[in-house]
Each structure stands twice: as C-alpha cells, then as structure tokens.
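Q: Quick one, fold the following:
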Amino acid sequence: MRMILGIALAIMAAMPAAATDSPRVHLTDDTDARWVDFTLTPGNQIRIAMRINGQSAYAVIDTGVSVSVVSTGFAHRAGLKIAATSNADAIGGAITIGWAATRDISLGGLNRRGGRIAVAALSQSATGGDVPIDALIGADMLSCCALDIDYDARRLRLLPSGRLPFRGDSAPLALSQESGVYLSELTLGGRRVRPVMIDTGDGAAVTVTRAAWDAGALAGRPLTSAVAFGLGGTIEMKLAIVPQLRIASLNARNVEVRIEEHSGFSAQTGVAGRIGSGLLQRYRVLLDPRAGHIVFRAGAHVDEAPVRSTSGLLVGLDRDRLRVLHVMANSPAAKAGWRDGDTICRVDGMPVAAGASGNVDTNWAAGPPGEVVKLGMCDGSRRLLTLARFY
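A: So this is what the prediction gives:
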C-alpha cells in the first residue's frame, strides 16, 4: 500500500504489520451538534484543537494524508513509544517516520480507540508558519464520515455518511484504493483532469501536472513562479491565474493554478493534481467519499479574486526583518535584481514589526500597480520598487 502522509509528503514504504491493528471508530449520538471551531493558518490550512491520548493538541485537518501523524515533539510529550520506522519520500527530499500505538483520539463527535499513528518531524514552515502543529488528521480517521466544513463560520463537524445538511453543486468523490486519500476531478481549458486529490492540507487553490496544463491548451497564458514548503523541503512551481475551471457542475472563476513539473509530487503519488483549501474556502463544503460526492455551496467570498502579487517578492518574518523567500519570475523584483535571502528592515520608512497576532503587514507586496515602495535593506542600503501586474 502506498501511503501519502503529511503536507506534501508521500510514503513509499509499506506500513509495518504492527501498525495495521484496526482501531475502533465511532460517532457520538449528538455529533450533529458537535461543531469544532477552527482558524485558518497563514498557509490556508484548517487548524483545530483536539485531544490525543488525553493530551491537548493543535492539528491540521488534512484529507491529503492517508495515515494521521503526530509531531516528534508531541509524541515525546504524550509518552508515545515509537515501535517501528519507515523511510519516506517527500517533497524536497527523503525523511524517516515512526509508528506509535495510541489509546484514544477525540475530535468533535468522533472518538477513536486503539490503533497506530505515524510520527514525523512537522516543520513549522510546512504546517502554516505561525504556531507549531502537533498533528495532521487524515483520511484514515475522517473517511468514516461526512465532513461538513463551514469556512465562513470557521467551524466543522463530522456526520454519519449519507447525511446532506445543505444543497449545492455536487462532484464525484472517492477514496484511492492505493493510498486511501480523497479523489475527484476537474475540467481545465476544456479538458478533464483526473484523478485530482481533494487536499484540505494544501493551502494552494489548484495544482496540476505539466501534462494536464499543456493538454488544456493554456500554454500562452502568462506564467510566473511560486514556492511550496513540504515536509522534506521547498520546491518551485509555475503559477498562473485562469478565468475559470469546472468541478463537475461547479464553475469556479479567477482561480490561481500551480503547475508541477513532470517529476513533481502529483506524478509521484499517481494523481493529475490537487484541489486545496485556497479554493475550498470559497464555499461551504461537504466531503463524503463513502456516499461518493463532494457538495459545494457558495460562501461569502465565492467571487473574490485571489490576491495577486505586484512586487514579485514572497517574504517571511525573521525576527525583526523580512527575509525574501522567493523572487517570482518575470516580476518587478526579478527585473530589479532582487535575490532569495535579501533582508528588509524598513518599509516606506517604518521598521518591520510584528503585530499582536505575531504577523507582519505585507500588503504592500500586492499594492496597486504603479505605486513605488521604499524599502530599507538590513545592510543599510535603500531600494525603490515600482509595482506592476505581471501575471
């Protein structure tokens, strides 16, 4: 069995025999009322509070994970004993995971007794950035049920499969026979793309393989570049915004699409792409693979255009400065000679400072075309950057 574990993490080794012990999973009688509040991480991932072996844990709901995983730090705090290890291939490089027995796991109205869980190093950059994540809750626990995600209200619940709490556009949904993850399809440039993974742990909107992009006759659309942070490291992909794509009867407009090269994660895991939380969050979504469907109901932000960089600088907070993580291809920053690793200490004369939430304002990086941003570098030099639309 191929397992897909963690955010952008593919496990090619078989699960140890001891890890196949069947856990007992059930829903409480009042599961309909057991809403779980969540926040979205800076990377668009669903972060919740739950309990594992009686310990409080912050977890990401990740339907792109075939086997749920806890961080090595949480495993130590909770006294989980690693009984076996496996080698894993992940985006950015190979990693090692362990396996540990669990006593009980509870999430809303779902309770699991017994069974095993994977253990891996969950890097903060790959799991949302601002708060360390203790666990990724995947298809092995979620697929028993219908998962109702109300993005507008920032809450979710688990229901018995077959329930239909709201009406909307419907698309097929199944579990991969090989890995157990959620699979559907989409239509891009008039061509059907399948199978695509429904991956709530992926903060991007839509990712497709280079072959799927080329088949849709979209080669002439302006492209730039972006980076994604996987558990094994960082990868670079092409990026475009398409005016529309379809998911069965659903017509989604102005969608950001990332294009993976032929040897990318999608090809490694046997799919043609992924639909992530960047698109799903426009809707209220019901994921019910056992009933064979995903249901979309338009949310408050369904027609909101994606944020489009006009600087070409993807930056991250590094203590008291902004560090350039990636310079987007064909952008004003690329043409001005910016490089990965450049550090910014002042923006329009103001020092870089994190707010009460721990985040820093980077809205200037997607400001109006034609605006000139004054950037004070940490080496004491100054640069002017004229914003422009480039993709």
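Q: Please count neighbours and contacts with C-alpha atoms only from this point.
A: Will do.
Q: What sits closest to V295 if chain neighbours are left out?
A: Leaving aside its sequence neighbours, V295 sits nearest to S170 (C-alpha to C-alpha, 6 or more residues apart in numbering; 4.5 Å).
Q: in which helix or strand would I find that neighbour?
A: Using DSSP states H and E, S170 maps to strand 169-172.
Q: What is the helix or strand harbouring R51 packed up against?
A: R51 is part of strand 46-52 when elements are defined by DSSP H and E. With contacts taken as 3 or more C-alpha pairs under 8 Å, 6 or more residues apart in numbering; DSSP states H and E, strand 46-52 sits against strand 39-40, strand 55-61, strand 104-107.
Q: Just give the number of residues close to the nearest residue to R47 once chain neighbours are set aside.
A: Distances taken as C-alpha to C-alpha, 6+ apart put V60 closest to R47, at 4.6 Å, once the chain neighbours are dropped. For V60, the count of nearby residues is 28 (other C-alpha atoms under 10 Å).
Q: do the same with R157
A: Residues near R157, counting by other C-alpha under 10 Å: 22.
Q: can you pull the contacts of it?
A: T31, D32, A33, R34, W35, V36, G108, G109, L147, D148, I149 (C-alpha atoms under 8 Å, 6 or more residues apart in numbering).
Q: To compare with the earlier structure, here is another sequence to fold:
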Amino acid sequence: MPVLGFLLPLALASVPPVSNGAEAKDGITLASDSEARWIAFDLTPSNQIRFEAVLNGRPVRAVLDTGLTNTLATQDFATRARLAAGRRQPALAIGGGVEVAWAPGGTLVIGGLTRRGGRIAIPDAPGQERFGADLLIGSDVLSCCALDIDYAVRRFRILPTGRLPFTGTTAPLALQRDAGVPVTEIRLAGTRLRPMIVDTGDGASVTLSRAAWAGADYRGAAISTTLGWGIGGPLVSEVAVVNGFTLGGAALPETELRIEGEGGYSAAAGVAGRIGTGLLLRYRVLLDPRAGRMVLQPGAMAAAPVLRSTSGLLLGAEGTHLRVLHVMRGSPAAESGWHEGETICAADGVPVAGRPIEWSAGAPGRTVALTLCDGSERRLTLRQFY
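A: Prediction:
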C-alpha cells in the first residue's frame, strides 16, 4: 500500500526545554509524574503513531509527527471544534506547496504534557481524509522534551530532557535551525548524509533528495517507482532496497530507500532527506534533541527483511473493489500492461472486498488470477524486481 508522508516546515522560534513541574514561557508544562504516564497508540495503515490527546477538554485522534514544525488540524476537525482560523500564509509541504490558516492553540494535553496557548495550523490541502486523525502534533510541542517510543508494545511517553531510560545505539540529534525539527545524520556506503529529519509522521523508512543519492554514488541498486502522499498531495518517487546504511556507527539491515525527484521536498527544505517510521518501528527509540542524542534499541523486527511488492500494483481499497493507484516501473504489472485507475473485484476467484491484499507482495513465482470489475481476467506472475 502507498505510504503517507507529512511534513510542514515553517521558520519559527524553537521551543525552550522544560523540566518536571516547570512551565516554560510558551505555556508547556510537564507533570512531575510524566515518566509514568505511558500513552497507548496504534499504527495507521501508513505507519503513523495514532493516539488519543485532549484539546480544550475534548478527546481528539492525534498523530505524533516530529517532522512537522507546527501542530496541524484538519479542516473538518477545525470546523467541528470551532477553531477560530485567522491569517493565511504559504507553507512548504511534501507533495507541493499549500496555504495554512492559523488558529489559537487552546489547551492541549498529551499524557503528562500540557500546552496552553501556542497556535495550530489548518492547511488548505488535498487528501486530508488520508491523515487518519484530527490533529498532527508537531515539534512546536514535542521538541521541549524527550520522547520514549516503544513500538513493540505500542506505547510512548514524554520525559524531561536528559533522561536515559534504556541503552542502545546512539546517534547525534539536534533541532534544525529555523524549522525546529529533529535532525541527525546517516551514512550510505561510507558517505555522510546530513541533515536528515527524524520524522515520526513519515511512514517510509529512509528518503533522500536526488542530490544526496547522487552524492552517495551507491552501486548495484535495482530501482523502481512508488507512490506516497504528503500534505500537498500525491507524489511519485523512485524506490530501491539497499544495504550499506549505518546510523550512529551501527550497520542497518537492508532498508527501503525512496529517492525524491529533482526539486523535491528535501532539496527545498535544505536537508539531505528523512528517516521515517518504516525504519524506526524496528526499534525502541529515544528522541532527545535537547540532550543531543537519539537512542535505538533493536526490537524483534530489527533484522526482518523488507516487505516489497512482487506484483508492482499499488492498490487502494474502495468498497467492493481495489483500484490501481500506481504501477511500479519495471514490475510484472508494468510489463503486462496494467494501468492506473483499473479496478479489481476478485483474486483467484475470491472477492477482494474486506480481504488482505497479501498476494500483491506474495512469493515470487506465484501466478495470481485477477478478475477486473469489467469481467475480464488477467494472470500475473509475481517476481522480485527491485
């Protein structure tokens, strides 16, 4: 399935750190027992951390999005919650430029953290139904403190900066100047790539700008294409599965890499790329930019092989059928003439409605009989192509 990537950097002042029981000038308070307040979450279909927060006394569905400079509300939620939108301004986002309106932040509670005041961005952008939440909580809130994310148990907590609740591979982490989002560095085949945004709102593993990929001069990758969405809408990027990444001096297992086109988001934002949840969820993760570190403790999935398409069909479920959203370059689907927009009603004679699409990434050599919704049938033999 395609992966969503959300990012909305704006040049704003960074948030001062807070300690237990202290209130910063911007109204962020961390309760003395915040360390004990674990927050349960689930992962959206696009690998984003979704949990329950409280805004102005009402529960809201929220996504933890360290790649956002500012906390964001969907237009639908802003209307329902009667957020008072004010002036508008342009913003840079994955998928293209957007406009945002600003509303007062009110009182936001996430576990032991409370923010009073601040502001919330409301984007005029396509595809907001894909967010899977009402609020995307950005680094304007999160960068005050340390985040301990335990993906295996599906819980996180907010800690005072400087805490070290577990040990593991340590990589440098800082707040990007102006944007205020956490950044680190990564190496590919010995080439140092920085800054890399650590973006819990991006469901992909690693994304590089075209220039960063060219600078790494990596050899031997089989490259295809894939589809994602950002706040600015859909975008096609190249994709490969590579070995040779190191983070904090530790070698990473094979990793899916996305390569942006010329003039993509990373280049416009002045970064080499992003590290997203597709990589992070293999670990227990501590993000503490104020203390200058990110800590990764391997989980049970740390060495799991990359799940890759063997059909080349990226599909979206629409009621009783599947719609082809993208046909990956060089794939079995591309070579057998599939096109974006075609619809599938059955696979191997079984209706696709409500069923997992396991065959799309099935074992190479398997042949799947696919019935299109116009009644025609095609056979697709799966193979590894990237």
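Q: How alike are these chains, TM-score-wise?
A: In this superposition the chains share a TM-score of 0.93, using TM-score structural alignment, normalised by the length of structure 2; 372 aligned residues with a C-alpha RMSD of 1.8 Å.
Q: returning to that earlier point: inside strands: which ones of the contacts of R157 of structure 1?
A: Members of the contacts of R157 of structure 1 lying in strands (criterion: DSSP state E): V36, L147, D148, I149.
Q: Let me know whether the last one touches R282 as I believe.
A: No: I149 of structure 1 sits out of contact with R282 when judged by C-alpha atoms under 8 Å, with a separation of 11.0 Å.
Q: Which helix or strand contains the residue mapped onto V100 of structure 2 from structure 1?
A: In structure 1, V100 of structure 2 lines up with I97, judged by TM-score structural alignment. For I97 of structure 1, the element it lies in under DSSP H and E is strand 93-101.
Q: And for R157 of structure 2?
A: strand 155-159.
Q: That strand: average distance to aligned residues in structure 1?
A: Average distance, strand 155-159 of structure 2 versus aligned residues of structure 1 after superposition (mean C-alpha distance after the TM-score superposition for structure 1): 0.2 Å.
Q: how about the helices in structure 1?
A: In structure 1, the helices defined using DSSP state H lie at 72-77, 139-142, 210-215, 265-268, 277-280, 332-335.
Q: ok, the counterpart of A120 of structure 1 in structure 2 - contacts?
A: For A120 of structure 1, the aligned position in structure 2 is P123, judged by TM-score structural alignment. Taking C-alpha under 8 Å, 6+ apart, we find P123 of structure 2 in contact with L72, A73, T74, Q75, V98, E99, V100, A101, I231.
Q: Can I get those residues in a markdown table including distance to A81 of structure 2 and neighbour count?
A: A markdown table is the format used below for these (distance: C-alpha to C-alpha, whole Å; neighbours: other C-alpha atoms under 10 Å):
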| residue | distance to A81 of structure 2 | neighbour count |
| --- | --- | --- |
| L72 | 13 | 27 |
| A73 | 10 | 25 |
| T74 | 10 | 21 |
| Q75 | 10 | 20 |
| V98 | 22 | 19 |
| E99 | 20 | 16 |
| V100 | 17 | 21 |
| A101 | 15 | 18 |
| I231 | 21 | 25 |
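Q: export those residues to JSON lines and tack on distance to R383 of structure 2?
A: Below are the contacts of P123 of structure 2 laid out as JSON lines (distance: C-alpha to C-alpha, whole Å):
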{"residue": "L72", "distance to R383 of structure 2": "41"}
{"residue": "A73", "distance to R383 of structure 2": "41"}
{"residue": "T74", "distance to R383 of structure 2": "40"}
{"residue": "Q75", "distance to R383 of structure 2": "42"}
{"residue": "V98", "distance to R383 of structure 2": "39"}
{"residue": "E99", "distance to R383 of structure 2": "42"}
{"residue": "V100", "distance to R383 of structure 2": "43"}
{"residue": "A101", "distance to R383 of structure 2": "47"}
{"residue": "I231", "distance to R383 of structure 2": "33"}
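Q: Show me the strands in the stretch 151-300 of structure 1, by range?
A: Ranges of strands within the stretch 151-300 of structure 1 are 155-160, 169-172, 174-175, 182-188, 191-199, 206-209, 224-230, 233-247, 250-260, 273-276, 283-288, 293-298, based on DSSP state E, counting those that start in this stretch.
Q: Those strands: which one's closest to R346 of structure 1?
A: The closest of the strands of the stretch 151-300 of structure 1 to R346 of structure 1 is strand 224-230. By C-alpha to C-alpha, the value is 23.9 Å.
Q: residue closest to the middle of structure 2?
A: D202 (1.2 Å; C-alpha atoms, centre = their mean).
Q: what does it align to in structure 1?
A: So, by TM-score structural alignment, D202 of structure 2 is matched to D202.
Q: Also P172 of structure 2?
A: Checking TM-score structural alignment: P172 of structure 2 goes with P172.
Q: The nearest residue to its match once chain neighbours are set aside: what's it in contact with?
A: The shortest distance from P172 of structure 1 to any non-neighbouring residue, by C-alpha to C-alpha, 6+ apart, is to H293 (4.5 Å). Neighbouring residues of H293 of structure 1 by C-alpha under 8 Å, 6+ apart: S170, A171, P172, L173, A174, L287.
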